[in-house]
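**Student:** please work out how this folds:
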Amino acid sequence: MSAETSAGTSGDTSGGTDGTDPGTPGDPSAAAHTERTGRGSVTMEKAIGRDRTVAVVGSGTMGQGIAQVALVAGHPVRLYDSAPGRAAEAVAAIGARLDRLVEKGRLDAAAREDAAGRLHAAGELAELADAALVVEAIVEDLTVKRGLFAALEEVVADDALLATNTSSLSVTAIAGALRLPGRFVGLHFFNPAPLLPLVEVVRGFASDESAATRAYETVKAWGKTPVRCADTPGFIVNRIARPFYAEAFRVYEEGAADPATIDAALSECGGFRMGPFELTDLIGQDVNEAVTRSVWESFFQDPKFTPSLAQRRLVESGRLGRKTGHGWYPYGEGAERPRPHTAPPAEAPAEITVEGDLGPARALVAMAREAGITVHETDEDRGTRILLPGGGQLVLADGQTSVEFRDVVYFDLSLDYREATRIVLSASEVTAWETLRGAIGLFQALGKKVSVIGDVPGMIVARTVAMLIDLAADAVAKGVATAEDIDTAMRLGVNYPVGPFEWRRRLGAAWAHEVLDELHARVPTGRYAPSLALYRRTYAEMGGE
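**Tutor:** Below you'll find the predicted structure:
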């Protein structure tokens, strides 16, 4: 499990299994039976009962976390590591964490003693023979993992469920050499496993549906939130999250804005918990870049997943983020965090004219009136825009650029214009200064800080959200996961304010397609070409218009 997705959730440690709620126990009678359904298949049903042993191989951070989750859920747990003494050290570390839960009142002393009595270090793989479930959390190396599971097959019963916690390797490939690949699945926990609720349950090409269902029900019984996923590069979260980083880095590479301003746009305007520059510094630039490159290569260098040259240079320079004292930002004692660009005060216009329906930004009409600005509204079919007294226009980011029009200022998409503390504007060299000042003054009158960036199509939040929606639609069409599971995974796995399909519901059926179509016309590399899935969804929901 790479820290890529886990670090993205470190800002919210609520709601996970931390010893307070072990969830609903499995039914002991639901132990797997060995009815063969074909080559490599074993039928499995329901959750693994609490009385059955769960084994974890690998005693690092993830292995300890998974072992703790199974332990608090009531299972006997055996922890194995190939390095002598490591498993015993991990058992002691888990015990210390249970002690801290008791001190915080999250676990009573009797429950702690009961749990400690069910946790044991294993010195040999043979000691895992009675395990009903074995979860592997070792080094991300395909050869090493395949060797481990081949050895485990010689030890455990044919009805034991085998699972890998890999975040970057193919579940299908790991299971490829197994005698019974049907009982093999991916269980991708997020770090720290005891706290974070999401688990991606990954069905490989040869995995039996009954095995995936049993894994799903077991994880659910542990108090986690499982989502089903096909074996695809990046699974759900690491696949669909790529634009959150990539589009921010692209805006930076285009010289349109600095990292602090881009981070502020996505957090203060877009509603994301952290901006991508701050987040990748926390994750580690090397880790984040490696995941991006892995997904890109796994998709045969699809331009939608192209890595960032600027991030590559950062990694090559050794500026890996917080762990090295410098990434996109400096860290350490005395380091000053760069501040986002914020425009100085400007006079607000006394009146504005709104033409058409502002769509996602319609709240601005009421907000302007509440601020004492006179608002005239017209239904004239000349587009959707806000007209300033001097004739300049304010337009919601749509994938076009200011330089294509005279006297146009674009403003970025917001999750909630009332709640947003910052609004981002873009203008070009042909935009009148009076128009830009009027736009700045208007949003300042609405109580917002204002950042002005360069003239880039789709700006920051809008292009990011449009790409997230596109990748999510494509994933559903290709059978990766359901729309509901994708939204759940993105909210719980990387703390997005809403999932891609909720964004799409709020923005309208055609919004993302139209933004990407305009972006593709200006950057015809294929990166922004709307997927066939998004095209079909859009036209189906619009009734073929």
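**Student:** contacts and neighbour counts: CA atoms only from here.
**Tutor:** Will do.
**Student:** buried ones in stretch 163-180?
**Tutor:** Buried residues in stretch 163-180, defined by neighbour count with 16 or more other Cα atoms under 10 Å: 163-176, 178, 180.
**Student:** my guess is residue 466 contacts residue 512. True?
**Tutor:** Yes: counting by Cα atoms under 8 Å, residue 512 is a contact partner of residue 466 at 4.6 Å.
**Student:** ok, now which ones touch the nearest residue to residue 296 once chain neighbours are set aside?
**Tutor:** Nearest residue to residue 296, sequence neighbours excluded (Cα to Cα, 6 or more residues apart in numbering): residue 305, at 5.0 Å. Residues in contact with residue 305, defined by Cα atoms under 8 Å, 6 or more residues apart in numbering, are 242, 243, 246, 292, 295, 296, 527.
**Student:** distance check, the spatially closest residue to the last one that is not a sequence neighbour against residue 253.
**Tutor:** Residue nearest to residue 527 in three dimensions, not counting chain neighbours: residue 304, with 4.4 Å by Cα to Cα, 6+ apart. Computed as Cα to Cα, to the nearest Å, the residue 304 to residue 253 distance reads 16 Å.
**Student:** neighbour count: the two, which is higher?
**Tutor:** Legend: neighbour count by other Cα atoms under 10 Å for residue 304 and residue 253, higher for residue 304 (18 against 15).
**Student:** hang on, the more buried one in a strand?
**Tutor:** No: counting by DSSP: H, G, I helix; E, B strand; the rest coil, residue 304 is not part of a strand but helix.
**Student:** what's the local residue count around the closest residue to residue 476 other than its chain neighbours?
**Tutor:** Take residue 476 and drop its neighbours on the chain: the residue closest to it by Cα to Cα, 6+ apart is residue 482, 5.7 Å away. By the criterion of other Cα under 10 Å, residue 482 has 18 neighbours.
**Student:** here is the second sequence; please produce its structure so I can put it next to the first one:
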Amino acid sequence: MTALNTNARIAVIGAGAMGAGIAQVAAQAGHPVLLLDNRPGAAAQAIEGIDRQLGKRVENGKLSAESRSATIARLHAVEAIEALAECELIIEAIVENLEVKRALFRQLEGICGEHCILASNTSSLSITSIAAQLNHPQRLLGLHFFNPAPVMALVEIVSGLASDPTLAECLYDTAKAWGKKPVHTRSTPGFIVNRVARPFYAESLRLLQEGAADCPTLDALMREAGGFAMGAFELTDLIGHDVNYAVTCSVFDAYYGDTRFLPSLIQKELVDAGRLGRKSGHGFYRYAEGSERPQPTSISSDHPVETCVVEGDLGIANALIARLREHQINVIQRDGQGLLKVGDAVLALSDGRMACQRAKEDGLRNLILLDLAFDYGKASRIAISCSADISPSALEHGVALLQRAGFKVSQLTDSPALAVLRTVAMLANEAADAVLQGVASAADIDLAMRAGVNYPQGPLAWADAIGLTHILNVLENLQTSYGEQRYRPSLLLRRRVAEGRTFHD
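**Tutor:** Predicted coordinates:
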């Protein structure tokens, strides 16, 4: 089954920000669109709002006046659900309440023709459960857009237990024709993005709770070392802590209390205090007029550094060698176990162990551990940790070398896997379990995380680039350090390592 013809009439129920955005997308793609809301006049007001937004794009030269006029001409506000009888696709974007959605779709089943596809934009409710009371549950699927719908590329095509695969392909092709990046997913808690993204928030929140670093430093590391658009604290402030915390609780409850999805007490306290982020003026940061954003913490050294020694293969951090040479550091290379030495300091990429543990077990004095960077050749900041008994001169040498290479250096307390590495390892681990459980393919998961939440790389492709053996070691060491099931490695990750394969083989 191919995409719906542009002559096909589309209906959107719910004229809030999401519903209006979806209606705009469909109308801009060429479909006649009916917009319905149970609030009198809300649909017409939403179309006026769309017109104003498109008018701004015309003024900025990003849209022609003709395209604006044609889009608005295709949008029609209706006041009665019976007006949707001739539609070929009806998308529901109303309140996230299971019984309300069930009642709406039962009503639609009695109004619409048998070939009309019914779709829910739910972000958290089970498509299987919504469809369970329908006479024809196979015609209901999830069509999950991301906010704002006209801007965000990702659409999750969600299949419940009874959903017709042919209709899922039709929605996939239709979303693609609308200029979106669709992915297929089964109806499991959180679908793809809201499930796989949980560790992005959870690991920063845990590091904050443990006093590893403050909010601005952890956020800066995720941006400037990890390549993410925002850190966890500024992102949750933007989303709203009430919303983000509720999603985490929903996923946690849906997976019967699996500790991998454990909500944060720090975030709960913010919600209890009404500090919901930008919309309330205060979250992890203050947003009142005149408020200044606190700066990340960096350490520095004035120690002169001219030469360093690289022993063996630095793995994914090998780009450091060229970067050091570009900054006129004499790099001597020789065989060894993947270490970087300068003065009294020994630097190594973290393997998930604490610095104190690794120094003792591997017999390495004055050990400084380096966090992961998305691109060691271009990252502007890097996190380090070291054991308490490191000599002051060794720390000076190590920091001076990294500074000379152009890094701002942030020191964390001696935390397993530091910040970026533990986050990426956990994102990859969650994505691996989603593949293992048949939620979605590796390719669709990576696409979803890039297009839906703007990750610099899909977590599974990122794990492949780092090396699955290294990711497995990191997770096993995290699990040993904490003694928790939260960090248990996915069976699929273990299998891929044993087979010598990547996630995308």
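**Student:** with respect to residue 500 of the first structure, which of the contacts of residue 305 of the first structure is nearest?
**Tutor:** residue 243 (11.7 Å; Cα to Cα).
**Student:** OK, contacts around the alignment partner in the second structure of that closest one?
**Tutor:** Under the alignment (TM-score structural alignment), residue 243 of the first structure pairs with residue 199 in the second structure. Applying Cα under 8 Å, 6+ apart, we find residue 199 of the second structure in contact with 260, 261, 423, 426, 427, 430.
**Student:** most distant residue from the centre of the first structure?
**Tutor:** In terms of distance from the mean C-alpha position of the first structure, residue 390 ranks first, at 43.3 Å (Cα atoms, centre = their mean).
**Student:** that older thread, now, the most widely separated pair of the contacts of residue 199 of the second structure?
**Tutor:** Farthest pair in those, by Cα to Cα: 261 and 423, 13.4 Å.
**Student:** about what we covered before: can you put the contacts of residue 305 of the first structure in a markdown table and add distance to residue 265 of the first structure?
**Tutor:** Below are these laid out as a markdown table (distance: Cα to Cα, whole Å):
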| residue | distance to residue 265 of the first structure |
| --- | --- |
| 242 | 17 |
| 243 | 15 |
| 246 | 15 |
| 292 | 22 |
| 295 | 26 |
| 296 | 26 |
| 527 | 22 |
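**Student:** just the ones in helices from the residues you listed, please.
**Tutor:** 242, 243, 246, 292, 295, 296 (DSSP state H).
**Student:** what is the nearest of those to residue 330 of the first structure?
**Tutor:** residue 246 (21.1 Å).
**Student:** after alignment, which residue of the second structure pairs with the residue nearest to residue 296 of the first structure?
**Tutor:** Using TM-score structural alignment, residue 305 of the first structure sits opposite residue 261 in the second structure.
**Student:** what of residue 77 of the first structure?
**Tutor:** In the second structure, residue 77 of the first structure lands on residue 33 (TM-score structural alignment).
**Student:** please apply the same query to residue 168 of the first structure.
**Tutor:** Per TM-score structural alignment, residue 168 of the first structure is aligned with residue 124.
**Student:** what's the answer for residue 270 of the first structure, then?
**Tutor:** In the second structure, residue 270 of the first structure lands on residue 226 (TM-score structural alignment).
**Student:** picking that back up, so how far is residue 486 of the second structure from the match of residue 305 of the first structure?
**Tutor:** Counting by Cα to Cα - residue 261 of the second structure and residue 486 of the second structure are separated by 8 Å.
**Student:** cool, and residue 72 of the second structure?
**Tutor:** Taken as Cα to Cα, the span from residue 72 of the second structure to residue 486 of the second structure is 50 Å.
**Student:** the more surrounded of those two?
**Tutor:** residue 72 (19 against 16).
**Student:** separation between the aligned partner of the more buried one in the first structure and residue 222 of the first structure?
**Tutor:** Using TM-score structural alignment as the criterion, residue 72 of the second structure maps onto residue 116 of the first structure. If you measure residue 116 of the first structure against residue 222 of the first structure using Cα to Cα, the figure is 17 Å.
**Student:** same question, residue 270 of the first structure
**Tutor:** Distance from residue 270 of the first structure to residue 222 of the first structure, by Cα to Cα: 33 Å.
**Student:** then residue 506 of the first structure?
**Tutor:** Residue 506 of the first structure is 33 Å from residue 222 of the first structure, by Cα to Cα.
**Student:** related to what we said a few turns ago, and the match of residue 168 of the first structure, which of the three is it?
**Tutor:** coil.
**Student:** which residues are in contact with it?
**Tutor:** Taking Cα under 8 Å, 6+ apart, one finds 96, 189, 190, 191, 247, 250 in contact with residue 124 of the second structure.
**Student:** mind running it again at 10 Å?
**Tutor:** 96-98, 144, 187-191, 194-195, 247, 250-251, 254 (Cα atoms under 10 Å, 6 or more residues apart in numbering).
**Student:** now a ChimeraX select for only the buried ones of the residues you listed.
**Tutor:** The ChimeraX command for the buried members of the contacts of residue 124 of the second structure (criterion: 16+ other Cα under 10 Å) is given here:
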select :144,187,188,189,190,191,194,195,247,250,251
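**Student:** the contacts of residue 124 of the second structure in helices, which ones?
**Tutor:** 98, 194, 195, 247, 250, 251, 254.
**Student:** residue 426 of the second structure is in contact with residue 196, isn't it?
**Tutor:** Yes: Residue 426 of the second structure is within contact range of residue 196, at 8.9 Å (criterion: Cα atoms under 10 Å).
**Student:** of the two, which one has the most company?
**Tutor:** Each of residue 426 of the second structure and residue 196 has its neighbours counted (other Cα under 10 Å); residue 426 has more, 29 against 24.
**Student:** which helix or which strand is home to the aligned partner of the more buried one in the first structure?
**Tutor:** Alignment note (TM-score structural alignment): residue 426 of the second structure maps to residue 467 of the first structure. Applying DSSP states H and E as the criterion places residue 467 of the first structure in helix 461-477.
**Student:** can you give me how far that helix is from the chain middle?
**Tutor:** 12 Å (Cα atoms, centre = their mean, to the nearest Å).
**Student:** average offset of that helix relative to the second structure?
**Tutor:** In the superposition with the second structure, the average deviation recorded for helix 461-477 of the first structure is 0.8 Å (mean Cα distance after the TM-score superposition for the first structure).
**Student:** which SSE is immediately downstream of that helix?
**Tutor:** Downstream of helix 461-477 of the first structure (by DSSP H and E), the next one is helix 483-494.
**Student:** can you name every helix or strand that that following helix contacts?
**Tutor:** Packing partners of helix 483-494 of the first structure (3 or more Cα pairs under 10 Å, 6 or more residues apart in numbering; DSSP states H and E): helix 3-7, strand 198-203, strand 225-230, helix 237-240, helix 461-477, helix 500-507.
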